[in-house]
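Participant: Need coordinates for the following:
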Amino acid sequence: MSTKEQILNKIQILITNHFRTPEEAFLFFDEDGDGKLSKDEIKTLLKQAEISGFLRGIVSSKLIEGYDKDGDELINWQEFKYAIDEISDDSK
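Facilitator: Below you'll find the model as predicted:
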């Protein structure tokens, strides 16, 4: 299992074990309630998923780079849902 797969697996475990739905997780980590996850909010999610501090900055940047479809350097609900659906598909 690659490091990317391990990180995505930890995120999936966090969401499925601590939240009823991915949307509930999104709303929890959207600390300012603007409907988008900033890099810092993503780092908080990664910390909760037990991703090491050294990797959090790199991983949050890569997640934004990979899933930010509208180019605002934030992850909105649709982008988050797409990422979660992709993680779920990869784990089957």
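Participant: Please make it C-alpha for all contacts and neighbour counts, starting now.
Facilitator: Will do.
Participant: where do the strands sit along the chain?
Facilitator: Assigned by DSSP state E, the chain shows strands spanning 36-37, 75-76.
Participant: TSV for these, including distance to S60 and mean neighbour count?
Facilitator: Formatted as TSV, the strands of the chain follow (distance: least, CA to CA, whole Å; neighbours: other CA atoms under 10 Å):
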stretch	distance to S60	mean neighbour count
strand 36-37	10	24
strand 75-76	10	24
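Participant: now those as TSV including distance to I15?
Facilitator: TSV is the format used below for the strands of the chain (distance: least, CA to CA, whole Å):
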stretch	distance to I15
strand 36-37	15
strand 75-76	16
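Participant: Please provide the structure for the following sequence as well, for comparison with the first:
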Amino acid sequence: MQPQAVAILLLVVCAMVSPNPVIGVKRGRCEEKDKNRVLEACKRFIEVGHAKESPHNHSPCCKAVHTVPGHDMQCIVDLLTEKERKEHEQASIMALQEACDD
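Facilitator: Have a look, this model is predicted:
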């Protein structure tokens, strides 16, 4: 077999074996849109000076938490701006992970 044919065959095999990036690839970390969704939906549970209550599992807040990859609230805290850190209690954000656990 000629080297060009081997190279083409190898490319075809690699293309067939490679996973489709649209399916089978999970998002690893949260994104800015996840943070914004959680901050908005969970506002009454995480703002500084809020009443000490937890959201129920089927609330809009928990639905927002469930959209975050791995329900990783540390990732949300890591994305907070300095202004958001002053307006929201980070411990309350972290507590959402357990409060909204399935």
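Participant: Overlay them and tell me the TM-score.
Facilitator: TM-score for the superposed chains, counting by TM-score structural alignment, normalised by the length of structure 1: 0.27, backed by 52 aligned residues with a CA RMSD of 4.6 Å.
Participant: State the distance from V38 of structure 2 to L10 of structure 2.
Facilitator: 46 Å (CA to CA, to the nearest Å).
Participant: repeat for E87 of structure 2
Facilitator: 56 Å.
Participant: Likewise for E82 of structure 2?
Facilitator: From E82 of structure 2 to L10 of structure 2 the distance is 51 Å (CA to CA).
Participant: if you count what's nearby, which of the two comes out ahead?
Facilitator: For E82 of structure 2 versus L10, the count of surrounding residues by other CA atoms under 10 Å is larger for L10: 12 against 8.
Participant: Check the gap between the more buried one and I76 of structure 2 for me.
Facilitator: 43 Å.
Participant: Give the buried residues for the longest helix belonging to structure 2.
Facilitator: In structure 2, taking DSSP state H as the definition, the longest helix is helix 3-17. Residues of helix 3-17 of structure 2 classed as buried by neighbour count (16 or more other CA atoms under 10 Å): none.
Participant: ok, then the element right after it?
Facilitator: Using DSSP states H and E, the helix or strand that follows helix 3-17 of structure 2 in sequence is helix 32-41.
Participant: helices or strands up against that following helix?
Facilitator: helix 60-66, helix 73-79 (3 or more CA pairs under 8 Å, 6 or more residues apart in numbering; DSSP states H and E).
Participant: Would you map the helices across structure 1?
Facilitator: Under DSSP H, structure 1 gives helices at 3-18, 22-29, 39-48, 53-67, 77-90.
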